[in-house]
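Chemist: Structure of the sequence below:
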Amino acid sequence: MTKTHALLIRTNGTFELLDWPKQGHLKTLYTAIGCSNVAAVDITPQLTMWLDDEGINVGAPLNRAATFLYAAHRPPHQHYYGAAVITGGTTPTGITRGLTEKQTTVLVELYLTQKDVRVPAQRTK
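Modeler: Okay, the predicted model is just below:
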């Protein structure tokens, strides 16, 4: 079976690629986000964004990158607060899928190119 991932986007703009487990999805989300209740936001049928369900109420910082990522796929209707984890969509039985290698690559490229982050290149003399 192919290894799948999730993309953690922190409020300071950094991100981390997480291994998506075969089981224990909620534990992975709670640990990555740092919360005890999560909310799922469907970005597309193939992408889900997970956030602290109480993030705005507990004063979590605005997550501009997560808000931008949502807006890159559909018209935004709100801002998102706190750390966000992006996963694949769900199976017909409601199991959350991890991101495929291709989905991960596209998201990272979108995230890096839209944030105007300089990716280091080989140095020349």
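Chemist: going forward, measure contacts between C-alpha atoms and count neighbours the same way
Modeler: OK.
Chemist: Pull the contacting residues for residue 70.
Modeler: Counting by C-alpha atoms under 8 Å, 6 or more residues apart in numbering, residue 70 makes contact with 43, 76.
Chemist: next one: whichever strand or helix holds it to chain centre, how far?
Modeler: Taking DSSP states H and E as the criterion, the element that holds residue 70 is helix 64-71. Centroid displacement of helix 64-71 relative to its chain, using C-alpha atoms, centre = their mean, to the nearest Å, is 9 Å.
Chemist: ranges for the strands of the chain?
Modeler: 5-9, 15-19, 38-44, 47-52, 84-88 (DSSP state E).
Chemist: Look up how far residue 23 lies from the residue nearest to the spatial centre of the chain.
Modeler: In the chain, the centroid-proximal residue (C-alpha atoms, centre = their mean) is residue 86; its distance is 2.6 Å. Using C-alpha to C-alpha, to the nearest Å, residue 86 is found at 17 Å from residue 23.
Chemist: same deal with residue 51?
Modeler: 19 Å.
Chemist: Here is a second sequence; please produce its structure as well for comparison:
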Amino acid sequence: MYQTTPNAILLTSDGCIVPINLPETAQDRQTVMRSVIRCSTYDCVALTSNLDMWLDDEGLYRHPVNPLATTLARRFGFDWQDYHGPVLITG
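Modeler: All right, here's what the predicted structure looks like:
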């Protein structure tokens, strides 16, 4: 089942911010996450104890820099690298 209120935000490399409804079941959620991030494997950057940023594990090699994701990560102290490709923000 999908929630009616978006429970995630997609930040695209070209600056779009897209609300996303993730399914409640873990397997369906992973399928949707891989689809919107456009990857087969993903990684998580825990920006805070309540805010996670999910991204393509191989994004550096496959996607352009994502300025929004990089700025957001730097805001929370992750300033040693740029982040690439679409990222999904969950709480």
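Chemist: hmm, back to that, now the helix holding residue 70 of structure 1: buried residues?
Modeler: 64, 65, 66, 67, 68, 69, 70 (16 or more other C-alpha atoms under 10 Å).
Chemist: residues in structure 2 aligned with that helix?
Modeler: Aligning helix 64-71 of structure 1 against structure 2 (TM-score structural alignment) gives residues 67-74.
Chemist: Quick check: that stretch compared with structure 1, mean distance?
Modeler: On superposition with structure 1, the mean distance recorded for stretch 67-74 of structure 2 (mean C-alpha distance after the TM-score superposition for structure 1) is 0.7 Å.
Chemist: now residue 13 of structure 2, nearest residue through space, not along the chain?
Modeler: Nearest residue to residue 13 of structure 2 in three dimensions, chain neighbours excluded: residue 66, at 4.2 Å (C-alpha to C-alpha, 6 or more residues apart in numbering).
Chemist: I meant to write residue 12 of structure 1 there.
Modeler: Residue 12 of structure 1's closest residue in space is residue 63 (C-alpha to C-alpha, 6+ apart), at 7.5 Å.
Chemist: Tell me the spacing between the one you found and residue 85 of structure 1.
Modeler: 11 Å.
Chemist: With residue 71 of structure 1 instead?
Modeler: 16 Å.
Chemist: for residue 106 of structure 1, same thing?
Modeler: 15 Å.
Chemist: other SSEs contacting the longest helix along structure 1?
Modeler: The residue-count maximum for a helix in structure 1 (DSSP state H) belongs to helix 101-114. When contacts are defined as 3 or more C-alpha pairs under 8 Å, 6 or more residues apart in numbering; DSSP states H and E, helix 101-114 of structure 1 sits against strand 5-9.
Chemist: For the strand it packs on, give the aligned segment of structure 2 as residue numbers.
Modeler: Under TM-score structural alignment, the match for strand 5-9 of structure 1 is residues 7-11.
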